[in-house]
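Asks: sequence? don't have it. structure:
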């Protein structure tokens, strides 16, 4: 999904071991990065249900992310909710250059992101007047 932002260095590959997740704050955005068998994923570290903050313990090391606030469960590699179904974590673009992990951090204020982007994000893309698709 396209969203306004720019890539920022978040950490090195050596900082996130297999089966581990970490949360970083970059430009006031919480970013959850997880590693399973060398596959890396990045999400806005807020639950799609009630914006509960996801943390390192939210990732089970295998294939699920569980929000510590209301225990909503998400597939760690698609971001789609498992229990209950019908919502999605907001994926952030990630790239690796050498040993460094870069994540595309939104370039709009966090409050605007939560209202105009995150709150409208659903499986299949953003809906509503903005007309963006994933």
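Replies: Received the coordinates, thanks. Please read all numbers here as calculations on a predicted model, not as lab measurements. Numbering: from 1, shown residues only.
Asks: For the rest of this, base every contact and every neighbour count on C-alpha atoms.
Replies: Will do.
Asks: Check the gap between the residue most central in space within the chain and residue 19 for me.
Replies: For the chain, residue 43 is the residue whose C-alpha lies nearest the centre (C-alpha atoms, centre = their mean; 0.8 Å). In this view, residue 43 and residue 19 are 16 Å apart by C-alpha to C-alpha, to the nearest Å.
Asks: ok, structure two:
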């Protein structure tokens, strides 16, 4: 962990454009996406039926769509289009081509 509270996940070039990847950070499931060379990090647990599948969702505009039941979540904020039952979003920084995330202990939004 870095001084600022960020944890190293991987190298930037290890993330595939347009695809999600699953990580475990401090016992928190995280879904990470690289879209147009920007990295986003959200909780990997969908609030609908608590499935750990967000990383396997597909991208539709600025949303990731849960593959289990089709719920959409904003990549930046984790919120649904109408602002209900969202996912936690986590700050991401890139330092020397390394991806770091800051997982804050938050309560689940469901």
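Replies: Alright, I've got the coordinates. Worth saying up front: this structure is predicted, and the values here are computed from it rather than measured.
Asks: thinking again about what came up before, and the residue nearest to the centre of the first structure, that one's in a strand?
Replies: Yes: counting by DSSP: H, G, I helix; E, B strand; the rest coil, residue 43 of the first structure is part of a strand.
Asks: Contact partners for the closest residue to it other than its chain neighbours?
Replies: In this structure, residue 43 of the first structure finds its nearest non-sequential neighbour in residue 91, 4.4 Å apart by C-alpha to C-alpha, 6 or more residues apart in numbering. Going by C-alpha atoms under 8 Å, 6 or more residues apart in numbering, residue 91 of the first structure touches 1, 41, 42, 43, 44, 79.
Asks: Tell me how many other residues crowd residue 23 of the first structure.
Replies: Around residue 23 of the first structure there are 21 other residues, counting by other C-alpha atoms under 10 Å.
Asks: Quickly find the element holding residue 76 of the second structure.
Replies: Assigned by DSSP states H and E, residue 76 of the second structure falls within no helix or strand.
Asks: With adjacent residues omitted, what lies nearest to it?
Replies: Nearest residue to residue 76 of the second structure in three dimensions, chain neighbours excluded: residue 40, at 6.4 Å (C-alpha to C-alpha, 6+ apart).
Asks: re earlier: any idea how far the residue nearest to residue 43 of the first structure lies from residue 36 of the first structure?
Replies: Distance from residue 91 of the first structure to residue 36 of the first structure, counting by C-alpha to C-alpha: 16 Å.
Asks: ok so, going back, give me the buried subset of the contacts of residue 91 of the first structure.
Replies: Neighbour-count burial (16 or more other C-alpha atoms under 10 Å) is assigned, among the contacts of residue 91 of the first structure, to 41, 42, 43, 44, 79.
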